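In: sequence first, predicted model second:
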Amino acid sequence: MSLDDVLARIDTDLPAAMERLMDLLRIQSISTDPAFKSDCDKAADWLVSDLNSMGITAEKRPTPGHPMVVGHVGQDLGDDVPHVLFYGHYDVQPVDPLNLWNTPPFEPQIEDTPNGQVIRGRGASDDKGQLMTFVEACRAWKEVHGSLPCRITFFFEGEEESGSPSLIPFMQDNADELKADLALICDTSMVSRGVPSIASQLRGMLKDEFTITGPRIDLHSGHYGGPGLNPLREMSKIIASFHDEDTGAVTVDGFYEGVHEVSAEQLRQWQNCGFDEAEYLNSVGYSQPHGEKAYSTLEQQWARPTLEINGLWGGYNGAGSKTVIPSEAHCKITCRLVGDMDPDALRDKIRAHVQQRLSPDATVTWDNDLEGSPAPVMNIARPEFEAARGALSDEWDREAVFTGMGGSIPIAGFFKSVLDMDAMLVGYANDDDAIHSPNEKYDVKSFHKGIRSWARILDALTRT
């Protein structure tokens, strides 16, 4: 028996696999709402039972919040066989606003669309459908061969959509059990429809907030307009100084320390990944990109750092007018980080930039409770990554690409920082899946080919 036998079993078993996914989607495992705590427990129990039915030793592990599901298989295969950990999450986002759903969010169904059949329901794409692609690949492999090709640890979380408060303590307390050669994560999208993707770099995050104070109280602009320092005007001057108007670059001294240029091979893959710049920009009302002019839109999104103004307020905001010079002005900023940028060092640089530009009689105070996290960068030089890329290319009949991601997936960084373990992010979602929104869906093609893809990847990893 061969990989082809496993793929054939996946094709034959697809209707049953979809029914199993439907059962899981019916469970209202909304982690952020205490009213659904029992439903989160129910989802964890469902997964434990499903893994146990495949001969996988799995159990529900308590945490201060929602339980983890941990399972193991293949430990008797020996240390010379690869050991992978697969991560997914069984919790889902709230469904509000409910009136915008065309069908009940926890009554999943199959629908016909111009792009083919989809599975409609909360969690279909994020992350139950994606999680089950791996489980179903393992099921088919086990049914055909009687065992799995490598050692596998299953690690399913129930708090991803509510900040993962129990995740790091659980990983620290169970590090020896969870440690593997490589972590696999299926909680991402393809770069464009039909283009298989492996995320090779994500962006980290730095958050900060500051207040500029001028006079000790709000002032009458008739009495102090002119000689009085206006914090809003002071704030506007500082915000304008963050970026170079001609190049779009951030002007904070040392901001780009730790940033690396993208390799020529990576740029080649990105240029041929099917990304439609015009559609990406036009969909939100832009006619052109507005970042660093020396870099393409994809480079700006995936491989360049940013400094964004997320909130700005001060003075009078009520109806009509009030002739006031405000005492304070406030600003929230975030930075997306790439490469080896150090969030703590960067915070100091940004604060120094602001301090150096303050006028006499202006003071600045900072929110010291905000945290930062570095950018996760995957070690794609490891042979497993190229093996997986080849497996995906074979399944989708199209070159798979190593992509970047503009956002952050904390678990990828936690695997490295807590368990010293590289992570491979492979997902089959599409950008129109409406995750976190009403009418979430997952393409049946994504589910089917996702299962086949994991079977191919498991086969490839055992041959690496």
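Out: Nice, thanks for sending it over.

In: switch to C-alpha atoms for all contacts and neighbour counts from now on
Out: Fine.

In: just the helices in the chain please.
Out: Remark: helices assigned in the chain by DSSP state H are 3-25, 37-53, 128-145, 167-173, 175-178, 221-224, 231-240, 264-271, 277-282, 297-302, 343-356, 383-396, 410-419, 444-462.

In: possible to save those helices as CSV with mean neighbour count and distance to His72?
Out: Formatted as CSV, the helices of the chain follow (neighbours: other CA atoms under 10 Å; distance: least, CA to CA, whole Å):
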stretch, mean neighbour count, distance to His72
helix 3-25, 17, 21
helix 37-53, 19, 9
helix 128-145, 23, 12
helix 167-173, 15, 16
helix 175-178, 15, 9
helix 221-224, 12, 70
helix 231-240, 17, 52
helix 264-271, 13, 35
helix 277-282, 13, 41
helix 297-302, 20, 35
helix 343-356, 16, 36
helix 383-396, 20, 21
helix 410-419, 19, 17
helix 444-462, 23, 15
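
In: alright, now check it against this:
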Amino acid sequence: MVQGAVESYLEELSDLVSFPSISSNPKYKEDVRKCSNFLQEKFADLGAKTEIVETSGHPLVVSDISNYDDALTLAFYGHYDVQPIASPEDWKTDPFTLVEDNGKLYGRGTSDDKGNLLTAVKAAEIALEEDLRLNFQFIIEGEEESGSPNFESGLKKSRDMLDPDVVIVADGGWVSKDIPSIEYGLRGLLYMHWNLRTAGKNAHSGAVGGPARNPLLELFDVVCKCLDSDTGEIKIPEIYDDVKEASSEELEHWIGTKFSVEEFKESYQLEKLRFEDKAKVLKSLWARPTFEVHGCVGGYMERDSKMTLLPSDGQLHVSMRLVPDQDPKMVFEKIRNFVGDKNPDIEVKSVSHVEPYLTDFNSPMVKAAAESLEETFEKPAARIRSGGSIGAVPIMNRVFGGGDIIIMSFGLPEHGAHGPNEYFTKEMAKGGMEAYLNFFESLEGEK
């Protein structure tokens, strides 16, 4: 049945990719709406109770196929919105036309997240046809790529329709093509703008340089007091106080995976790392907080040019990846107090935050999902945490009151999510359906 599902999968993915559902650009509001309507019709065809849940932004599509009172209910989370096309000239094909080439399926959203989402939907469709004793629910949002600003309000509006025993996040992927991966934890995120104004206008450095303050230098000075750039250690007092350390069992499992530091460097074109010990790299990626500067605004910004104006103001874009049990709001206060102590004129503004998430490494659901991957792909599966963040996950954890949320998806680093020539593959779509079905079969009759 899976082979037949792959053919209809390609037709439906072609339809999904054709919607330029870019949530961050109001120009595409109607396209986002059309994509949500397409999904609602898809679920209605499956016999689901399905609703378009309005929010103050883009809607959620929520669906329920519950045929058994005494069976487990699995809810799938995914998103139908996509990233903008930052550099159209770098695409070899039209981003919103699905193009198949030697098993690769090119198009915006094929990997993140339309292709992965549809893999889960098709697997559930097969399970329904085979009368597996499971109930399925779907929570699909249209603003994940914009930070999920209205997801919580939409989810709460849908609460009466949703009562899952476990949530499967169909968004994300594997460490590498050789390491089937189940993610049971996510880092959180705190994103900030640091602003400093020292003058009413830019001025000639020959006229004012010396007594005049330079806002960019002062911002950089404080940043350098926050982090040891050689080791990555954060120097802000008490910042590690609430960090929940990874267990020795977790670390032993991570080290025992086929993760290769050299392949990691090659995948992301990293010329040199701060450290290359495998255990330290994995712990740093999955279980330690980070402090990063992503951009600087102020003064003259053209590369390889020459300008001697002294800027009147500057802004740094700063973020921290957080780990359990760090609270983004408490971390923000520690940062703001530290920066204020070093330079009281700097305004530290919180732009957005996402809480970290962690379920039990030894959860039966996590183990069953990993075993399903091993059975399908005939390779050892890794139970890992993700270094990234998915804003919807901690929200679902709060709204649903606990229970396992696991990330079981089939994207690979080389698929190029968010970049030009993004693609998914027929091989991963087919394997993903088979893995989900093996997982479903292991859970049938569990409740």
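Out: Received it, and whenever you're ready, just let me know what you need. The shown structure was predicted, so the numbers you read here are calculated from the model rather than taken from an experiment.

In: superposing both, give me the TM-score.
Out: Superposed pair, TM-score by TM-score structural alignment, normalised by the length of the second structure: 0.88. Supporting alignment: 443 aligned residues with a CA RMSD of 3.0 Å.

In: closest one to Asp91 of the first structure among the helices of the first structure?
Out: Ranking the helices of the first structure by proximity to Asp91 of the first structure (CA to CA) places helix 37-53 first, at 6.7 Å.

In: test my guess that Ile212 of the first structure contacts Arg233.
Out: No - Ile212 of the first structure is not in contact with Arg233 according to CA atoms under 8 Å; the separation is 10.2 Å.

In: make a markdown table out of the helices of the first structure and add distance to Cys335 of the first structure.
Out: Shown next, in a markdown table, are the helices of the first structure (distance: least, CA to CA, whole Å):
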| stretch | distance to Cys335 of the first structure |
| --- | --- |
| helix 3-25 | 35 |
| helix 37-53 | 33 |
| helix 128-145 | 29 |
| helix 167-173 | 23 |
| helix 175-178 | 31 |
| helix 221-224 | 35 |
| helix 231-240 | 14 |
| helix 264-271 | 23 |
| helix 277-282 | 21 |
| helix 297-302 | 12 |
| helix 343-356 | 9 |
| helix 383-396 | 29 |
| helix 410-419 | 15 |
| helix 444-462 | 33 |
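
In: between those, which one is nearest to Glu308 of the first structure?
Out: Nearest to Glu308 of the first structure among the helices of the first structure is helix 231-240; the distance by CA to CA comes to 9.7 Å.

In: residue in the second structure paired with Asp208 of the first structure?
Out: For Asp208 of the first structure, the aligned position in the second structure is Met192, judged by TM-score structural alignment.

In: swap in Ile309 of the first structure?
Out: Ile309 of the first structure maps onto Val293 in the second structure, by TM-score structural alignment.

In: for stretch 426-436 of the first structure, measure first residue to last.
Out: Counting by CA to CA, to the nearest Å, you get 19 Å between the two ends of stretch 426-436 of the first structure.

In: buried stuff in that stretch?
Out: Val426, Gly427, Tyr428, Ala429, Asn430, Asp433, Ala434, Ile435, His436 (16 or more other CA atoms under 10 Å).

In: need the residues that contact stretch 249-261 of the second structure.
Out: 175-176, 178-179, 276-279, 281-283, 361, 380, 382-384 (CA atoms under 8 Å, 6 or more residues apart in numbering).

In: restricted to buried residues, select those residues in PyMOL.
Out: One line in PyMOL is enough to select the buried members of these, burial here meaning 16+ other CA under 10 Å:
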select buried, resi 175+176+179+281+282+283+361+380+382+383+384
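
In: alignment lookup: Val92 of the first structure to the second structure.
Out: Here Val92 of the first structure is matched to Val82 in the second structure, going by TM-score structural alignment.

In: so how far is Glu51 of the second structure from the residue nearest to that match when sequence neighbours are not counted?
Out: Of all residues not flanking Val82 of the second structure in the chain, Ile22 sits nearest, at 5.1 Å (CA to CA, 6 or more residues apart in numbering). For Ile22 of the second structure, the distance to Glu51 of the second structure (CA to CA) stands at 21 Å.

In: which stretches of the stretch 101-250 of the first structure form strands?
Out: 109-113, 116-120, 151-157, 182-185, 197-201, 204-213, 219-220 (DSSP state E, counting those that start in this stretch).

In: highest average neighbour count across these?
Out: Across the strands of the stretch 101-250 of the first structure, averaging neighbours per residue (mean count of other CA atoms under 10 Å) puts strand 197-201 on top, at a mean of 25.

In: how far apart are that one and its match in the second structure?
Out: Strand 197-201 of the first structure differs from its equivalent in the second structure by a mean of 1.3 Å after superposition (mean CA distance after the TM-score superposition for the first structure).

In: now what about that strand, what contacts it?
Out: 189-191, 302-303, 338, 375-380, 389, 400-405, 424-427.

In: ditto for stretch 162-173 of the first structure
Out: Residues contacting stretch 162-173 of the first structure (CA under 8 Å, 6+ apart): Ser31, Thr32, Thr63, Pro64, Gly65, Glu157, Gly158, Glu159, Leu178, Phe414, Val418, Leu419.

In: the last one against Ala175, yeah?
Out: In other words, Leu419 of the first structure. Yes - with contact defined as CA under 8 Å, Leu419 of the first structure reaches Ala175; the gap is 6.3 Å.

In: which ones are touching the match of Val92 of the first structure?
Out: Pro20, Ser21, Ile22, Ser23, Arg108, Gly109, Asp112, Asp113, Glu145.

In: and what of His66 of the first structure?
Out: Shown in contact with His66 of the first structure (CA under 8 Å, 6+ apart): Ser31, Lys37, Cys40, Asp41, Glu157, Gly158, Glu159.
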